[in-house]
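**Q** Could you work out the structure for the sequence below:
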Amino acid sequence: MVVAYFLLPLDLLGPRRPVLSWLLFALLLTAVAALLLRQIRHVLLERPDTRPGVVITLLIVLSVHVFSAAYYALAKQPDEFTGLRTRVDALYFTVVTLATVGYGDITPRGQAARVVTVLQITYSFVFLTAAATALAQRMRDVVVRRTERDRSG
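**A** Presented below is the predicted three-dimensional model:
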């Protein structure tokens, strides 16, 4: 996934193709959110045939890359970001925002950049927190079942 992020032709997005850029961003983010909700549902229903540990982890990483790509494309527009010039910068800013650290070396200046940053924070609170909570619950259930099985057997 990381390799794909660095190889995708993201320079074709941004101010050169704003409609395509926003459409791809919305579609990818919606798809990742739907897949996360599906995994959360599987955990809540205790479906034994699923592997939420792998899938949820991959979806969280994918969501980070979707936001990174959006930031990188937005940074091609003048005055949207200060300090964001490369894909590494975009990935760094996404992780710093996700971790709510905010060092201040990269800042969203334009309205579109600020909207996407607010969207990332909200998305993280809603979807990624719910997914991480469901994953932790699943892991806790597995440990409890194994402990009970070891005690009885």
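**Q** hey, let's count contacts and neighbours off CA atoms from now on
**A** Noted.
**Q** Can you tell me the centre-most residue of this structure?
**A** Centroid-nearest residue in the chain, with Cα atoms, centre = their mean: Ser63, separated by 2.3 Å.
**Q** Verify the contact between that one and Val32 for me.
**A** Yes: using Cα atoms under 8 Å, Ser63 makes contact with Val32 at a distance of 6.7 Å.
**Q** One more, so I can put them side by side:
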Amino acid sequence: MTSGPSQELRPRRRRVRFLLLGVVRPLLTVALLVAAYYVLPVGQRLDGGGMALLIGGLALVALLVVWEVRNILRSTYPLLQGVQALALVVPLFLLVFADVYHVLAVTQPGSFTAVLTKTDALYFVVTVFATVGFGDIAAVTATARILVTLQMVGDLIVVGLVLRVIVTAVQRRRDQGRS
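**A** Okay, the predicted model is just below:
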């Protein structure tokens, strides 16, 4: 038996598909989310508009988790879809809080120990998520502390529950593919 060109290309196509779906697409997703964070205008007030931003953003994250789990359960490549889901859900969750912190810092100066630019807010949200807490930025006002506490609880939910749901969906789909 001789191997034809199409048989030789199959492993190469798989590697390319893996690279695109498993690496390029998640990196592009994160890059687009971060770009949107910097480019899109935010609300001017934290009262009704800011709280709507937070609640709407968190609702969007929850809906995306459900959507991504459904995609994983239908996917030919569930592991790659799971990576994509995490590349969408985790950064979006963090960017929602970064946006709210930035709006709070602008509309209510003194809420944090430092003036928060968008980059500073993103840095702060990641240090809270990573539980590093360097201490260079801290919440000062009750509103800021409540929001940071909500983020910390949300971080635990994202790391514990959302990660577990996505991993379980990937495992379930892979098991279905073997049957």
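**Q** Need the TM-score from the superposition.
**A** Once the chains are overlaid, their TM-score stands at 0.77 when taken by TM-score structural alignment, normalised by the length of structure 1; 142 aligned residues with a Cα RMSD of 2.7 Å.
**Q** picking up where we left off before, what strand or helix carries the residue nearest to the centre of structure 1?
**A** If you go by DSSP states H and E, Ser63 of structure 1 is part of helix 52-75.
**Q** C-terminal to that helix, what's the next element?
**A** Counting by DSSP H and E, what follows helix 52-75 of structure 1 is strand 81-82.
**Q** how much does that following strand stray from structure 2?
**A** Compared with structure 2 after fitting, strand 81-82 of structure 1 deviates on average by 0.9 Å (mean Cα distance after the TM-score superposition for structure 1).
**Q** Check stretch 131-142 of structure 1 too.
**A** Looks like 4.4 Å for stretch 131-142 of structure 1 (mean Cα distance after the TM-score superposition for structure 1).
**Q** which of the residues in that stretch are buried?
**A** Buried residues in stretch 131-142 of structure 1, counted by 16 or more other Cα atoms under 10 Å: Ala131, Ala132, Ala134, Leu135, Arg138.
**Q** which residue ranges form the helices in structure 1?
**A** Taking DSSP state H as the criterion, structure 1 carries its helices at 2-7, 18-44, 52-75, 87-98, 111-123, 129-152.
**Q** Structure 2: matching residues for the fourth one?
**A** By that I understand helix 87-98 of structure 1. Here helix 87-98 of structure 1 aligns to structure 2 at residues 118-129, judged by TM-score structural alignment.
**Q** mean per-residue distance, the matching stretch to structure 1?
**A** Relative to structure 1, stretch 118-129 of structure 2 is 0.3 Å off (mean Cα distance after the TM-score superposition for structure 1).
**Q** What about His65 of structure 1, how many residues nearby?
**A** If you count neighbours by other Cα atoms under 10 Å, His65 of structure 1 ends up with 22.
**Q** Tell me the counterpart of it in structure 2.
**A** So, by TM-score structural alignment, His65 of structure 1 is matched to Leu95.
**Q** just to revisit the earlier point, report the angle between the axes of the helix holding Ser63 of structure 1 and helix 18-44?
**A** Counting by axes from the mean of the first three to the mean of the last three Cα atoms, to 10 degrees, helix 52-75 of structure 1 lies at 160 degrees to helix 18-44.
**Q** which other residues reach helix 52-75 of structure 1?
**A** Contacting residues not belonging to helix 52-75 of structure 1 are listed as 1-2, 5, 10-11, 13-15, 21, 25, 28-29, 32, 35-36, 39-40, 42-43, 80-81, 84-87, 90-91, 93-95, 112-113, 116, 120, 128, 131-132, 135 [Cα atoms under 8 Å, 6 or more residues apart in numbering].
**Q** And that helix against structure 2, how far off on average?
**A** Compared with structure 2 after fitting, helix 52-75 of structure 1 has a mean deviation of 1.0 Å; criterion: mean Cα distance after the TM-score superposition for structure 1.
**Q** contact partners of stretch 19-39 of structure 1?
**A** 13-14, 52, 55-56, 59, 62-63, 66-67, 70, 73, 127, 131.
**Q** farthest pair in the residues you listed?
**A** Comparing all pairs in the contacts of stretch 19-39 of structure 1 by Cα to Cα, the longest separation belongs to Gly14 and Pro52, at 33.5 Å.
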